[in-house]
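Trainee: sequence and predicted structure, then a few things I'm wondering about:
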Amino acid sequence: MTPSEAGHPPKPVDRLSPVETDRPLERVLSPRELAAHLPEPGAWRPFPVLGDPAWERIEPATRRSLVEQARRAAAVPWPALPASLFAGYARTGDRAGFERPYFERRRRLAAAVLAAGVTGDARWLDEVRDGVWLLCEESTWCLPAHEEFAREDGGELPDPRRPFVDLFAAETAALLAWTDLVAGAALDAPSAVVRRRLREEVRHRLLTPYLARHWHWYDDEVRPVNNWNPWIHSNILTCALLLSESREAMLETVARAVRGLDGFVAGYGPDGGCEEGVSYWWRAGACLAESLETLRSASGGRLDAFAVPVVREMVAYLHRMHIGGDWYVNFADGGAHLPDQTALDIPYRAGLLTGDGDVVAHARATRRTGPPVVHQEVGLGRTLAGLFDAGWRDAAPAEAPYVGQVWLPSVQVMVARERRGTPDGLFLAAKGGHNAESHNHNDVGSFIVALDGRPVLVDAGVGEYTARTFGPGRYGIWTMRSSYHNLPEVDGVMQAAGPEHRARDVSCALAGDRAELSLDLAPAWPEEAGVREWRRTLRLGRGDDPAVTVEDRWELRRPPSSLALCLMAHGEIDASPGLVSVAGRSRPLLVHYDPDAFTADVERLPLDDPKLSGVWGDHLHRIVLRATTPRASGTARLVMKPGAAP
């Protein structure tokens, strides 16, 4: 996930079935255990420093890749971050104008540290010092979109005396902490002020304010917890262990972080389902795994919470959502395939630590073959972890597990494929839930159909973030609206946002010959739609005649003037009465419907948003099956089967 995907949409919501709030992490990682097994601040040294022979053992292609990235970055002046650029967000709602140079500075510093490590060339140390100095001179490490103190004060600019701890203030602090670990002694060579200032700024901007107030992302007292909690805590733990001024301060910070992580875990069901979706799993479940791995590493293996059952299930979520290749179930915000820079060594190690062979196999199968071993885009800490994990570096390829079927009741998501262990054939993912989930789309009852490992009837995902994405205009964005998901539309009325707009009477049946999800969507609409009941049953049937079937039965308060079934398609369309053919990877998906009851309109949706087009290409199609005679009660049945290969 790229940094620009960070956000915090409003979501006053209850989870569907949270775990008991008995603080399972703190039972293992109690303050007493932390005090007994954590080392003194700065004593934990998980990665080699500059000059260590371990840098010379990195394979040549990865070394060349890291140096080339640093050279490209250093070929231009360091980007500026003037006040007017920060204020631009408050004035226009644009995020990219500030965020692009902001993240470029951080990528460039990380690249310089890595280049200094793999080359041993002292000239990169000036580049590292320049980066550290620039970051320390920034008035804030918080993104404009997240700076709540400035908004509270009614201004456009942050107050350096009141540092706000957001995702990227924490990320920046950890970047500097890792820089101090790897290059700290070398930074001291000409003047001790650089390293001293680095440490003072990390304490001033992250460690001190973290303990000084109750942050909205810490637990659900202010807002429901989402990925902000483990994402920030994973960085706080790094900074506390490496840069705390005293053992007392370190232990206080770590104990508070463990309690905060327990608050995050408490929001999950026993099945580990992530309502934020696969893209945010990398900053939710993956950051939780990183946090636990940090404590395990720092204690020499004595502080180990990977045996906690819900942790194991959270780690398994990613591979359960795997469709095939780079494609994943993408309910909620995020893209439908993994970016090249994904740090797959995280689930690899987490799978080893939880004893889940399927998680390990999925990571090994999904890893890009050949060098470079890591992608520096994941951040300095994650890059170092991948570089110096010999097990990951040397792991042989594996076959992905391709789960046959799974039901996650806590998030009401069903996933099923025609045959376990292969991406070939039909695949169905369907959801219930509610319309106030974290990174919510109004999509209760929607589904995804893939054929031979590639999505064909799809969830479009989300475009680039702006102020509108997490503001009152969120549901004016077409990708968030139910009519641009695989859902019904009644009298032109779409589903509404809010926790009360949810599925009811939900049941799932998984068997050898079929997987079936049944639910009533009626509460998902506002009152003006007049929907008494909308029973949707989604089924993947296996056997000699495999098919995905979607059956709708509805009861409305009055005859509607219009009624439609909407489908979002990735692939070229060939439509005729009763049949819509959507091109797949190697053969089409045939969608059969009753031509006496519905007519099909096909709309081409050009994609000019780079995030959407990066996933789907330059367009999607929207298929609208319109009822020829809309009635107050009725049924509809869509049957989807593979067509013949061209």
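Mentor: Sure thing, it's come through. Worth saying up front: this structure is predicted, and the values here are computed from it rather than measured.
Trainee: every contact and neighbour count from this point should use C-alpha atoms.
Mentor: Noted.
Trainee: just how off-centre is stretch 632-646 within its chain?
Mentor: Here stretch 632-646 is found 32 Å from its chain centre; the criterion is CA atoms, centre = their mean, to the nearest Å.
Trainee: no no, stretch 259-276
Mentor: With CA atoms, centre = their mean, you get 14 Å for stretch 259-276.
Trainee: try stretch 467-479
Mentor: The answer for stretch 467-479 is 19 Å, by CA atoms, centre = their mean.
Trainee: distance between the ends of that stretch?
Mentor: Counting by CA to CA, to the nearest Å, you get 15 Å between the two ends of stretch 467-479.
Trainee: now stretch 463-482
Mentor: End residues of stretch 463-482 are separated by 16 Å (CA to CA).
Trainee: can you pull the buried residues of it?
Mentor: 463, 465, 466, 467, 469, 470, 474, 475, 479, 480, 481, 482 (16 or more other CA atoms under 10 Å).
Trainee: need these in TSV with secondary structure and distance to residue 455, can you?
Mentor: Conversion of those to TSV gives the following (DSSP: H, G, I helix; E, B strand; the rest coil; distance: CA to CA, whole Å):
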residue	secondary structure	distance to residue 455
463	coil	18
465	coil	24
466	coil	27
467	helix	30
469	helix	25
470	helix	27
474	helix	25
475	helix	24
479	helix	17
480	helix	19
481	coil	20
482	helix	19
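Trainee: which member of those residues is positioned nearest residue 175?
Mentor: Checking these against residue 175 with CA to CA, the nearest one is residue 465 at 23.7 Å.
Trainee: was I right to think that closest one contacts residue 95?
Mentor: Yes - in this structure, residue 465 is within contact of residue 95 by CA atoms under 8 Å, at 7.1 Å.
Trainee: measure residue 577 to residue 591 for me?
Mentor: Separation of residue 577 from residue 591 (CA to CA) stands at 11 Å.
Trainee: hmm, back to that, and which of the buried residues of stretch 463-482 is nearest residue 116?
Mentor: Each of the buried residues of stretch 463-482 was checked against residue 116 using CA to CA; the closest is residue 465, at 34.2 Å.
Trainee: below is structure B, check it against A:
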Amino acid sequence: MINLREIKKALIYGNDNDYVLFPEVREKSVMDFIMNSEKHKTQIEEIRLNSNLALKEPSPIINFKIFKEFEDTGNRLHFENAYFKRRRQLFSLILDYIMKKNQAYIFIIEEKLWEWCDLYSWELPAHFDISKENIEEGGELPDTTVALFAAENAFFFAEILSLIGDELDEFLVFRLKKEIFRRVINPFKNRNYWWETAEMNWASVCAGAVGATAIYLVEDIDELSFIVDRVIKSFDSYLNSFDEDGITAEGLTYWSYGFSFYVFFAELLKDRTSGKISLIKDNEKIKHIARLPQILQFPSRDFVNFSDADSEKWQGDCGLFAKLEAELDIEGYNYENSTSLYSDHAFRWASMVRKIFWYCDTYKDSKGPTALKKVTMSNNGKSNKEEDHVLNKDNYLTGSFYFKESQWLVDRRNINGNFVAFAAKGGNNDEPHNHNDLGHFILHYKNENIFMDLGSPEYLKEYFNDKTRYDFLTASSLGHSVPVINDSEQKYGRLSFSKVIDYKTTDSKILFKLDLTRAYRIKTLVNFEREFIWDYKLLELTINDSFNLNKANNIIKEAFITKVKPELIEKGKVRINADNSIVEMLYPENLQCIIEECNFKNHSGEETTVYRTSFLAEASYIEAYSFKIRLMDK
């Protein structure tokens, strides 16, 4: 690990060598290429449309009522919609100004920056405490809370000042810098934060954003060295959220969030030290982490969305992809639909601007290589015959990916020209953004998640309270393809865990067997094992569940979650007519089939309907049930 003395020495080296921060955005040749590039044409049009809209629209009102709404009702969408719209307006105008240098934009940019200076807190109400108890105890106040969005804004504004500060009013620049120091840098210098040691995305986003802000604004070498040292230590905590093979229990959505800020800071630090410090190169674990989208994202942009990953298609980030390919000499990202600057509802400046200026560095299309290529991946579990996984002619990986430490299995195949994937998970029920989902699975065929994960719901106050979180369908085991045993769902907590009994592959089959007894922690359950047998050539998934109970009269509900409503064809057979395929599920004829409609609000607050198909069994001491799922073309 790099130490404080080495950091200071590298920063001095940067001074001596006339460092340039984010050089891509400052080079005229790059700008000329972007303005005349066909592949940036859509991005430039996006900016034009949104900046024209920003010129016409008033800034959204953020008043006391919506400021207090999360505290009073638990609703966060009204505040966040206004907050993020303010971001979209400002950043669209600035991007358009950087591209065209239209001086007419300066006045409105200044007005909108002034509004941000006036906003009481840069943090979201979900991340600060305005209770009477917190105030009386001298707790952290909203205007100096350093959490995700205050840190982000400090970074974004510092970078914007670096790019166009000389063209803005001097007093505005003075005030904005003062606000950045008052709200973020000074509080960070004077206290420690829980997220600095959190093994999750917060450690990367908060620390990376604070560190990037400091790189832009802190001139004193000793002070900057101190901040950079703390940021790098926080990054160590963040990297601990990944196992050695690069998987994170937070899922792909939070991979994108946390890892992007790791890379943003890492590249700025490399610029600031004139190349002396790189937190990306020559690090095998970083390379594994960088490959995660190639494993979890499917060609249709559906993805393995365990935990609080979104249920919508994952767009990716062309700027981040391009930088990782350039720095790590890897390829295989799905660039299709990854170029939009407005796909992220939070409108993060750092990602928006780098989608333009890092992506332009690639000078290539999004179709990928034209020949098959073997890609060496780490596999710390039992190796299968495809340890060198194939990057095929359509630029996506195929093969079986088993993550021993996290107990995730992802199998990706091209069968007769159709993409098919199976994913299943173990682990424990106290993971970051946890769902009670041990033994749950996803089955994807021909551009659809047939058996699905619900992803994250609308984020309400109660969702982040362990006492009420599992009342939400998406987090409870009722929202996953796992059984209910004697009216008991899986329990929350680290004591609820699975054990991998077996993982092995043959020519066309993959076996993954889990002991799920501890997931339920009920006295009547002596043992519960679930075995997946995935035959990818026959497109058949067999699920074998075996139960050992300590009493004679038991009720077991085997449950399966789908987006499309299944149809009971006959006793022992259920059919799902998906958009592009037909799926048949065979089940023991002595079980009662119950098909239920389940409704919940997704992450965007939209009403969503899914279906839970339960198979009800009256069980004795020892029981076993087998389910076979067949994927067929229409």
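Mentor: Here it is on my side, so go on. Treat the numbers as computed from the prediction; the structure is a model and nothing was measured.
Trainee: neighbour-wise, which of residue 577 and residue 591 of the first structure wins?
Mentor: Using other CA atoms under 10 Å, the more surrounded residue of residue 577 of the first structure and residue 591 is residue 591, with 21 against 13.
Trainee: next, the mean deviation of the helix or strand the more buried one falls within compared to the second structure.
Mentor: Taking DSSP states H and E as the criterion, residue 591 of the first structure maps to strand 589-592. Its aligned residues in the second structure lie a mean 1.3 Å from strand 589-592 of the first structure after superposition (mean CA distance after the TM-score superposition for the first structure).
Trainee: okay, buried residues for the helix or strand that that strand is followed by please.
Mentor: Next along the chain after strand 589-592 of the first structure, taking DSSP H and E as the criterion, comes strand 598-606. The neighbour-count check on strand 598-606 of the first structure (16+ other CA under 10 Å) flags 598, 599, 600, 602 as buried.
Trainee: equivalent analysis for stretch 431-439 of the first structure, please.
Mentor: Buried residues in stretch 431-439 of the first structure, counted by 16+ other CA under 10 Å: 431, 432, 433, 434, 435, 436, 437, 438, 439.
Trainee: counterpart of the second one in the second structure?
Mentor: Put plainly, it is residue 432 of the first structure. Here residue 432 of the first structure is matched to residue 426 in the second structure, going by TM-score structural alignment.
Trainee: for stretch 77-89 of the first structure, measure first residue to last.
Mentor: Using CA to CA, the end-to-end distance of stretch 77-89 of the first structure comes out at 24 Å.
Trainee: against residue 523 of the second structure, how distant is the equivalent of residue 488 of the first structure over in the second structure?
Mentor: Aligned counterpart of residue 488 of the first structure in the second structure: residue 483 (TM-score structural alignment). Counting by CA to CA, the gap from residue 483 of the second structure to residue 523 of the second structure is 16 Å.
Trainee: quick one: the strand or helix carrying residue 347 of the first structure to the second structure mean distance?
Mentor: Element membership for residue 347 of the first structure (DSSP H and E) is helix 345-354. When the second structure is superposed, helix 345-354 of the first structure averages 2.1 Å from its matched positions, counting by mean CA distance after the TM-score superposition for the first structure.
Trainee: now whichever helix or strand comes after that helix: buried residues?
Mentor: Reading on from helix 345-354 of the first structure to the C-terminus, the next helix or strand found by DSSP H and E is helix 357-366. Within helix 357-366 of the first structure, the residues that count as buried by 16+ other CA under 10 Å are 358, 359, 360, 361, 362, 363, 364, 365, 366.
Trainee: next one: stretch 229-248 of the first structure
Mentor: In stretch 229-248 of the first structure, counting by 16+ other CA under 10 Å, buried: 229-245, 247.
Trainee: which of these fall in helices?
Mentor: The helices, defined by DSSP state H, take in 229-243, 247 from these.
Trainee: which of those sits closest to residue 75 of the first structure?
Mentor: For these, the nearest to residue 75 of the first structure is residue 235 (29.7 Å; CA to CA).
Trainee: how about that closest one, what's its match in the second structure?
Mentor: By TM-score structural alignment, residue 235 of the first structure lines up with residue 209 in the second structure.
Trainee: any idea how far that match lies from residue 151 of the second structure?
Mentor: Using CA to CA, one gets 5 Å for the distance from residue 209 of the second structure to residue 151 of the second structure.
Trainee: OK, contacts around the residue nearest to residue 485 of the second structure when sequence neighbours are not counted?
Mentor: Spatially, and ignoring its direct neighbours in sequence, residue 485 of the second structure is nearest to residue 556 (4.8 Å; CA to CA, 6 or more residues apart in numbering). The contact partners of residue 556 of the second structure, by CA atoms under 8 Å, 6 or more residues apart in numbering, come to 483, 484, 485, 486, 487, 616, 617, 618, 619.
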